[in-house]
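> Build the 3D model from these lines:
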Amino acid sequence: MTASRIRIAGASVFCLLIAGCTVGPNYKRPTAPAPPAFKELAPPPGIPNGTWKQAQPSDQVLRGNWWEIYNDPQLNALEEKVAISNQTLKAATEQYFTARAAIQVYRANYFPTLTAGLSVARQHQSENRPTAVPGAISQYNDFALAGQASWEPDLWGQVRRSVESARATAQASAADLANVELSIRSELAQDYFELRGLDLQKQLLDNTAASYADYLNLTQARFKGGVATESDVDLAETQLKSTQAQAIDVGVARAQFEHAIATLTGEPASSFSLAQAPLSLPLPQVPPGLPSELLERRPDIAGMERRADAANAQIGVAIAAYYPNITLTGTGGFESRNPGAWIQGPSALWSLGASASELLFDAGRRHAVTEEARDNYQVTVANYRQSVLNAFQEVEDNLAALRILNQEATTQADAVAAAQRSLQVSTTRYKEGLVDYLEVLTAQTALLTNQRTQADITTRQFAANVLLIKALGGGWDTSQLPKL
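A predicted model of the protein is given here:
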């Protein structure tokens, strides 16, 4: 009966060593507020929900290379350089590799550590030592070959929780990498469209300056004919020179955007240039999808959620410190005074042992560490929920911007058309001698101002379009997180 109990106890201890238990709370994804629909996609007032359908063409669903929806070969070529040459992206990649390697560091604690050593010594002991035995050998050789093994079983799940935390941290780093790439690529697209918008402004100003040169020639001819005054000539020349100066001034901002694009693509600004090409692309529609999908599509949200998982695992690591540490050790090898009998049965040596230690007093340190871990988890949960709120704000902001800019563009097109008609009427009246050149100049200024506003609205539409894609995650989703 006693032997049976011993076997049962031994089996129980063995099972405990193999299985152990995992202390600390198991992770559950924090809840976050998610509206049923985007406010900006709600039906206009007076239209029933059942008859309202937001246009979402399936051929423009966001994918990995989201910038290709603009159908601009120059932009595509620049975006391809980002993955190869951008140094910020390379740094984020190395940070992910570092976090991934940390997982193996913690996983190594699952296994015993093994050491082996070889020693050869010639020793001479004092014959007058207190423990000397008359006639005993005082000078001899010592040949030893021995190995040691030490293993601390993960009885309380400290290693498991550490690996869990490291895995979640590495996944958060992978999400950070995706977010850095999305930010860089969207910044590149924004800078590119801003530059092309300036090219559109430059084209408009150059064409307007050419038209003003014709007006100046007309006014000079009328002055020579005694129909116009010298003041008319001066006004026409002032208008021309002012417009030419504005066209030159556009180059300042264009150069800065060109330099920014060079840096984003990993090229020196001094050796990079883009030929002038006015913005004339059609603005693509970006399907926003459902609000609930946004939580899976934003890499920054995924990174925050993974950090909450890592922080939760650290609570288990802290709690495991309350339990005793058990260490199993073993030594084995050969030792002999003669080389010929070194690796033989009688020269074998071995030892097995186990030890357990429990910290009895630490002045509340473990309690404080555990509370710190719990509080840190709550911090990550709050950060996760805030990132979700920020994401919905960014989507709504840019949906609203696109909606309002679309309305503004329609109204502005009418304003440009009206200004063109006004200039035509004023020009005709001026040629007939009914008005002086001031009326023509006023109409010219109104037309140019409205045309530049129209060009600016077009640029802002493209910028908001890119920002909406960024706010939606750029086609990324949590399925792309590595399974570590």
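> use CA for all of it now, contacts and neighbours both
Noted.
> For Pro57, see how far away Ser173 is.
33 Å (C-alpha to C-alpha, to the nearest Å).
> So these two - more neighbours on which side?
Using other C-alpha atoms under 10 Å as the criterion, Ser173 and Pro57 rank with Ser173 on top: 29 against 11.
> you'd agree that one is up against Ala91?
No. In this structure, Ser173 is not within contact of Ala91 by C-alpha atoms under 8 Å, at 11.5 Å.
> Here is a second sequence; please produce its structure as well for comparison:
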Amino acid sequence: MKLTLTPLIAALLLAGCASVGTIDPAQLPQAPATYKATVANDAAALTASWWRPFADPVLDDLVARAMATNTSVQSAASRLAQARAALGSAQAGRLPQLGAAAGAGRSSTPGQAAPQPANQYSAGLNLAYELDLGGRLLHERNAAALDVQAREQLLADARLLVQANVARGYLALRALDTEREIVRDTVAAYGETLSLTEKRARAGDVADLDLARVRAELAANESEALSLERRRIELETALAVLVGEVPSGFSLEPHAWTTALPAVPAGLPSELLQRRPDLAAARSQLQAAQARVGVAQAAWWPSLSLTAQGGGISSELSNLLKSGASTWGVGLLGALPIFDGGRREAGVNAARSQMDAQAIAFREQFLLALKDVEDQLGALSLLQAQEQASARAVSAAGQALKLSDTRYRNGLVSQLELLDARRSELANRRSALQVRSAQYQATVGLIRALGGGWVGPGA
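I've put the predicted structure just below:
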């Protein structure tokens, strides 16, 4: 699988105008040639609702509830609303500002022998427009727009993270329910063995040591069953928080684990990484930092504003809007700092340092994304082989247990051998279940690492 992320990095270098800071290519990650691991399966492409191919209505319902009430998603949506408001403010700064003013006062005219107080009323409109000579307002607007893009992607990332956590928690819960059944069956089997051993002990056919061994095994498995019950409570309450509900009012009834496992395609296009919302957000944040370098550089330019006002002034309120009371004026205001003690230069240096920091953050995010994909692909590749080995071990252990049980009932083997066979069968069944659970977890992890499945951008 060839990685073709060069256009993604080239877009970063071309972003912004020539007047702002440039991004050092050495700070950006270099795309590797191939992934280390692949999964040899054929699979249909996942849909936008990536969890639906698991074909579990309960999972579908949990994800829908989480998207409606999860607090992390709501917080990300609130931050997006704040960014959009800031963009509106930045856009307004580039438009003419029109305001109305009115006033009333009473004063005397100086220089008269007997000054007489008089009323004065005024009303008018004021117009102001700043000429964006250095592009400061444009860069501020561009930076705010990129902040909105970053917040949109962070909201998408928050949704994807919550969806993945819900899926992982739910699948872990279903795996735990199956494991609880295995342990309960084992407890029941040890209970039957204990009853048989007690009968044989009363008849003098077995020693007290054998009876104590069976009791110890039964107690150990009862303890393990209670431990799994405790773990289930923890998973259930964690799911309650993810769906934004009170844990005391949330419950999932145990049922058979029938969730489908989506197969991973044999080849994954590297362009999928471009869809990752956290990478897209880091890219937008880097470009916003680049735009803010332009804002800092524009401080060296003079500020120039056009102003105009028109209205009326009169000592009589009734004459305020008559033509004889009208007044108007236009003006041009300019300002250029000459000495600021190095403040503007420091502002440019700070903006460039922030841009460099964002470039490093993007590089780190990119490398972590590659690591996530490699980890999950490697895990799935090995879990396929491990699943086959576990299946063979479970089959062999089950056959050995049947033979040991028959021989024990016929007095051909010791109770210790039967207990060892049962312990081995339990361990292999639970190990196989854990491998199966790990496959589900790694599949969800790969979907998360790829930004929501294996459908390419724009599909």
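> Most remote residue from the middle of the second structure, which is it?
Ala113 (79.1 Å; C-alpha atoms, centre = their mean).
> Doesn't Ser119 of the first structure lie inside a helix?
No. Under DSSP: H, G, I helix; E, B strand; the rest coil, Ser119 of the first structure sits outside any helix and is assigned strand.
> What does it correspond to in the second structure?
Counting by TM-score structural alignment, Ser119 of the first structure corresponds to Gly103 in the second structure.
> Give me the neighbour count for that match.
If we define neighbours as other C-alpha under 10 Å, then Gly103 of the second structure has 10 of them.
> and the nearest residue to it once chain neighbours are set aside, what is it in contact with?
Among residues not flanking Gly103 of the second structure along the chain, Ser122 sits closest, at 5.1 Å (C-alpha to C-alpha, 6 or more residues apart in numbering). Going by C-alpha atoms under 8 Å, 6 or more residues apart in numbering, Ser122 of the second structure touches Ala102, Gly103, Ala104, Gly311, Gly312, Ile313, Ser314, Leu320.
> helix, strand or coil for Ser122 of the second structure?
Reduced to three states by three-state DSSP, Ser122 of the second structure is strand.
> now the one 3 residues further on
Applying three-state DSSP to Leu125 of the second structure yields a three-state assignment of strand.
> which one in the first structure is aligned with it?
In the first structure, Leu125 of the second structure lands on Gly147 (TM-score structural alignment).
> For the equivalent of Ser336 of the first structure over in the second structure, list the residues it contacts.
Using TM-score structural alignment, the equivalent of Ser336 of the first structure in the second structure is Ser314. The contact partners of Ser314 of the second structure, taken as C-alpha under 8 Å, 6+ apart, are Gln120, Tyr121, Ser122, Leu320, Ala325.
> now swap in Ile182 of the second structure and tell me
Ile182 of the second structure touches Leu426, Arg429, Arg430, counting by C-alpha under 8 Å, 6+ apart.
> cool, and Pro153 of the first structure?
Contacts of Pro153 of the first structure by C-alpha under 8 Å, 6+ apart are Leu17, Ile18, Tyr110, Ile326, Thr327, Leu328.
> one step back: can you select the buried ones from the contacts of Ser122 of the second structure in PyMOL?
Buried members of those, defined by 16 or more other C-alpha atoms under 10 Å, are picked up in PyMOL with:
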select buried, resi 311+312+313+314+320
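> Closest to Val187 of the second structure out of the contacts of Ser122 of the second structure?
Ala102 (88.0 Å; C-alpha to C-alpha).
> Neighbours of the nearest residue to that closest one once chain neighbours are set aside, how many?
Spatially, and ignoring its direct neighbours in sequence, Ala102 of the second structure is nearest to Ala123 (4.1 Å; C-alpha to C-alpha, 6+ apart). Neighbour count of Ala123 of the second structure, defined by other C-alpha under 10 Å: 18.
> and the gap between Ala123 of the second structure and Ala298 of the second structure?
For Ala123 of the second structure, the distance to Ala298 of the second structure - C-alpha to C-alpha - is 36 Å.
> How about Ala385 of the second structure?
61 Å.
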